[in-house]
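[1] sequence-free structure coming up:
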C-alpha cells in the first residue's frame, strides 16, 4: 500500500538528519582533538555550566539515557576528568563534578566549540540564527507536551 509520507518532506526526519550531520561534524572534531565522544563532551559541558550533580540529574539535563550517561561518566572518571563525592541530599547516589583536569580540558574545548558553531552557522544571518533558536525552543516544548513522561510509560 503506497504511503503519502515522503521522508525528505517530513520535518521530524529532516531535523534528525540535520542534527546527525551537525553531531557527526562536532564528534569528529572532539574525538580528533580531545579523544572525547559526544556523551562525554556533554557531561563535561553540563558539569561546567551547572556544577556537581547526580547521574540521574545528568540524564535529565542531557536527555541521554542512564546507560549512556553511566558509560560516559566511567570513561571520564578513568581519565581523571571527573570526581565523585557523596550526595548529602541522597545517600544512595553520588554527585559528579569536574576535577581540575576536567576544568582544564573544558577551558580548551569551549573556544573550539564556539568556533565550530560559528563555522556551521556562518551562512546564516543573525536574524536567522535567532529565529532558529526560537523555533527549536518551540519544537522542544511541543515534543515535551506530547511525551507522557516516565510515570505514564511505566
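    Now that the structure is in, tell me what you want to look at. Keep in mind that this is a model prediction, so the values were computed, not measured.
[2] Only C-alpha atoms from now on, for both contacts and neighbour counts.
    Noted.
[3] What are the buried residues along the top helix by length along the chain?
    Using DSSP state H, we find that the single longest helix of the chain is helix 11-34. Judged by neighbour count (16 or more other CA atoms under 10 Å), helix 11-34 contains these buried residues: 26-27, 29-30.
[4] let's bring in a second model and compare:
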C-alpha cells in the first residue's frame, strides 16, 4: 500500500462517502419490499410513510421532511395522486399552497407495506447487539446535529 499524505481523501475512509453509499445500498435493498409487490418507488414510499406519520402536510414542505428535491417530490406526488393514494387540498388562505394527506387506499397500501419494512429493518439490525444499536442511534444523532450546526456557519 502506498503512503498517502494526511490531506488526501481516501474514499473508503471518508465518512460522507461511506455513509451515502451505505444509505443508498440500504434504501435500494429495502425498496424491493414495495417496488416488486406494490409498484411503489422510493420517493413515493417516503411520502406515504411521512403522511401516515403526520396525517396532513403542506405540499411545499414535504421535500424538507422527506429529504428530497422539489422535482422528485412533484413527480412522486403526481404518481401517488394518479394511483388514488393521495389527496391534495388547496389551502383556503393561500391559493398557491396545498396540503397532502393519504386516501383510504393510500393508508391501506401503507399498512400492507409497513410491517414488511419493519421486518426488513429488524433483519438488517439483527447483526447489532442492543449496545451497538444504541451507539449507532447516538452517533447518527450527533452527526445529524453537527451537520445542522455546520450548515448554519
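    Nice, thanks for sending it over. For clarity, every value in this text was computed on a predicted model and none was experimentally measured.
[5] To what extent does the helix or strand just after the longest helix of the first structure diverge from the second structure after superposition?
    The first helix or strand that comes after helix 11-34 of the first structure along the chain, using DSSP states H and E, is helix 38-50. Superposed on the second structure, helix 38-50 of the first structure shows a mean distance of 0.5 Å to its aligned residues (mean CA distance after the TM-score superposition for the first structure).
[6] what packs against helix 38-50 of the first structure?
    On a contact count with 3 or more CA pairs under 8 Å, 6 or more residues apart in numbering; DSSP states H and E, helix 38-50 of the first structure meets helix 11-34, helix 55-62, helix 66-78, strand 94-98, helix 100-120.
[7] Tell me how far it lies from the chain's centre.
    How far helix 38-50 of the first structure lies from its chain's middle: 7 Å, per CA atoms, centre = their mean, to the nearest Å.
[8] can you name the residues of the second structure that that helix overlays?
    Aligning helix 38-50 of the first structure against the second structure (TM-score structural alignment) gives residues 42-54.
[9] can you pull the buried residues of that stretch?
    42-52.
[10] can you check stretch 65-85 of the second structure too?
    Buried, per 16+ other CA under 10 Å, within stretch 65-85 of the second structure: 73-74, 76-77, 79-81, 85.
[11] same check, this time on stretch 83-92 of the first structure
    83-84.
[12] which residues of the second structure does stretch 125-140 of the first structure align to?
    Taking TM-score structural alignment, stretch 125-140 of the first structure hits residues 129-144 over in the second structure.
[13] before we move on, back to that, can you add distance to residue 132 of the second structure and give the buried residues of stretch 42-54 of the second structure back as a markdown table?
    A markdown table is the format used below for those (distance: CA to CA, whole Å):
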| residue | distance to residue 132 of the second structure |
| --- | --- |
| 42 | 27 |
| 43 | 29 |
| 44 | 31 |
| 45 | 28 |
| 46 | 26 |
| 47 | 29 |
| 48 | 30 |
| 49 | 26 |
| 50 | 27 |
| 51 | 30 |
| 52 | 29 |
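[14] tell me which of those is nearest to residue 17 of the second structure?
    residue 42 (20.6 Å; CA to CA).
[15] From residue 146 of the second structure, how far off is that closest one?
    27 Å (CA to CA, to the nearest Å).
[16] so how much does the longest helix of the first structure differ from the second structure once superposed?
    So helix 11-34 of the first structure averages 1.1 Å relative to the second structure (mean CA distance after the TM-score superposition for the first structure).
[17] helices and strands around that helix, which ones?
    Using 3+ CA pairs under 8 Å, 6+ apart: helix 11-34 of the first structure touches helix 38-50, helix 100-120.
[18] so which of these gets nearest residue 94 of the first structure?
    Going by CA to CA, the one of those nearest residue 94 of the first structure is helix 38-50, 13.6 Å.
[19] Taking their axis directions, that closest one and helix 11-34 sit at what angle?
    Per axes from the mean of the first three to the mean of the last three CA atoms, to 10 degrees, the angle that helix 38-50 of the first structure makes with helix 11-34 is 80 degrees.
[20] report the angle between the axes of helix 38-50 of the first structure and helix 100-120?
    100 degrees.
[21] Residues contacting helix 38-50 of the first structure, please?
    By CA atoms under 8 Å, 6 or more residues apart in numbering, the surrounding residues in contact with helix 38-50 of the first structure are 23, 26-27, 30, 53, 58, 61-62, 64, 68-69, 72-73, 75-76, 96-98, 102-103, 106.
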